[in-house]
Every structure is written in structure tokens, then in C-alpha cells.
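Q: Got a predicted structure here, sequence first:
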Amino acid sequence: MTAPGKPTLPQLADELPRVVWTLHRLLRQKQETPAGEHPRPPAQVELLRLVESEPGISVREVAETLRMQANNVSTLVSQLVKAGYLDRRPHPDDRRIVQLYPTEKMHATSVEIAKGLSAGVTEALEQLSPQARKRLAAALPDLAELGQVLARPS
């Protein structure tokens, strides 16, 4: 990088994914598995988060959103239904389409994981200066917008 806090566009494009990947890896390491559960593979976690945010989403829509093959999504869905995290329901207007819904078990597990993760992040944020926390908070809308731009079809 050039001057601290003043990277060029190519430097920012190189550094941002590194920082985000490191944060992602560390957050996954901090994430506690709920009592009596086994850690879920990242693909299952992504699918669960998507269904939680979009109840009623179809397998095809999951595959498109996560950029996965439909047969791989179907396999993941079967595993998660068997584990009690997802519920499959036929679409009311087209019974050929299966919609996915989170179960109570999934909601309870999600809340437990979120509380633990939030506590860990809060503890880390408390170790930062107020100025650093303010800069992070100010960057959140821009990071969310960057995520939306990256999610657009190429």
C-alpha cells in the first residue's frame, strides 16, 4: 500500500479480499457449535443462512443464488431435512416446485450461534479504540453496498 489509509484502487482491490477472508476465517473459528450438534460444512451453513433470510425459496433459486449445481443443492437439502433444520413444502400454485423453510430447530440453533458470535465480536471490538470502532461502523454501509454490487450477475 501507499500512504496508510490511502491505498490505490488496485491495492484496495487486492487488500480488501485478504482482510475479509481473514475475518471470515477467524469468525468461523470463534463460532461455537451448539451443544449436541456437529459442525456444519460451509456449504450447508450458506444454504441455511439463505433459507433463513428467504423462507420459501426454491432449490433452483438456492442453486442460482449460491452459484451451485442444483443436484449438489438437492443433496445438501436432503441432509439438512434429515438433520431437522429444513422443511420441504410443495409450492401452493405449482406442486412440482419445492419450497424450503427453516424449522424451529434451525431457528433455535441460529439464535444460539448468533449470540455466541456476537459476544466474541463484542469482546474483540471492546479492545479497539473508540475511533477504530467508529471507522468500522462508518464502513458498514459501504461494505454492504459492495456486497450488493458483487452479487449482481456479471
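A: Alright, I've got the coordinates.
Q: alpha carbons only for contacts and neighbour counts from here, please
A: OK.
Q: Against Ala151, how distant is the residue nearest to Leu117 when sequence neighbours are not counted?
A: Of all residues not flanking Leu117 in the chain, Gln31 sits nearest, at 5.5 Å (CA to CA, 6 or more residues apart in numbering). Plainly put, Gln31 is 25 Å away from Ala151 if you go by CA to CA, to the nearest Å.
Q: do the same with Glu52
A: Glu52 is 18 Å from Ala151, by CA to CA.
Q: try this one next to it:
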Amino acid sequence: MLTKTENLRSDAGLASALRVSLARLNRRLRKQGAHHSLTPTQLATLAAVESHTEMTPGELAEHEKVQPPSMTRVIAKLEERGLLARKPHPTDRRQVTVRLTEAGTALLKEERRMKEAWLARQLKELTPEERAALRVAAPILARLSQM
């Protein structure tokens, strides 16, 4: 049986360790968010609209890698809660765009504040060397998440 260090030397071992660790960290971060009962897909949709200012439902579906009918349902739920608003497309009257409302912006801000505060507390428990390693790894993880 391989030790943890020997296992991390192979790409397959590294992939396995990253998968498990990132999944656990993601679950822990989700628990730290604001108590609003939004699904991860709904939160991701709000964040996508925020980063693009306005998007069509089709653009959102493509961005989030979901089927258009699923995104239509997500948008409807977020609109019901007053977090997204639809408006006519500026150049194509057959389409609409969605944008964040003030309530949607406030919810995302609070969500991030709570998660980042929790993570900052956890980082304080690490050694300076461990935090330095994470500073190096953060852009690499960001790149992996975009592939």
C-alpha cells in the first residue's frame, strides 16, 4: 500500500487527493453561507449574472452548463424571490435579459462575507508555510476550475 506522500507523486494520486479535499472544503463552505435556502445552482446563477451584468437565459444556461429549460426554472425561482429581474433584450425583442436586483446583490455580498470570514478563521490555524503554499496554489486551482 502506498503512503499518502508516495500516492501524491502520481497524477492519479494527486487527482484523487484534490477531488476529495476540494469536495470536503466545498461542503464546509456551503454550510457557512447565509441561511437563505438557495441551491448551489441558484447561487452560481446569481454570481454569473453579477459578473456579466446582464445575460440572456440561453447565455446563462451555456455558462452554467445546464439545459435551457432548467435555467428557465432557476431564473423563475430567483425572480419570484426578487433576486433577479427580467428586461427586454436591447436589440432582439424576442428575447429578455436578466440582471441582479439590489436584493440579489446584497444576498451575494452577505454569502461571500460569511464564507470568507469562516475561511479566514481556518487559515489562521495554518502555519505561515502552509499559507504560502496556498498562495501559490490558488491561481493554479483557479486555472483548473476554468478548464
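A: All right, it came through fine. The model shown is predicted, which means the values in this text are computed figures rather than measured ones.
Q: Fetch the TM-score of the aligned pair.
A: The TM-score (TM-score structural alignment, normalised by the length of the second structure) is 0.91; 145 aligned residues with a CA RMSD of 1.6 Å.
Q: Pull the contacting residues for the residue nearest to Leu117 of the first structure.
A: If you count contacts by CA atoms under 8 Å, 6 or more residues apart in numbering, Gln31 of the first structure has them with Ile113, Gly116, Leu117.
Q: between Glu52 and Ala151 of the first structure, which one's more packed in?
A: Glu52 (19 against 11; other CA atoms under 10 Å).
Q: Mind telling me what that one corresponds to in the second structure?
A: Alignment note (TM-score structural alignment): Glu52 of the first structure maps to Glu50 of the second structure.
Q: can you count the residues close to the nearest residue in space to its match that is not next to it in sequence?
A: Among residues not flanking Glu50 of the second structure along the chain, Leu100 sits closest, at 6.4 Å (CA to CA, 6+ apart). Look at Leu100 of the second structure: counted by other CA under 10 Å, it has 24 neighbours.
Q: distance of Leu100 of the second structure from Gln67 of the second structure?
A: With CA to CA as the criterion, Leu100 of the second structure and Gln67 of the second structure are 21 Å apart.
Q: Over to Gln95 of the second structure?
A: For Gln95 of the second structure, the distance to Gln67 of the second structure (CA to CA) stands at 17 Å.
Q: Then Ala15 of the second structure?
A: Relative to Gln67 of the second structure, and taking CA to CA, Ala15 of the second structure is found at 28 Å.
Q: Tell me where the second structure has strands.
A: Taking DSSP state E, the strands of the second structure run over residues 54-55, 84-88, 96-100.
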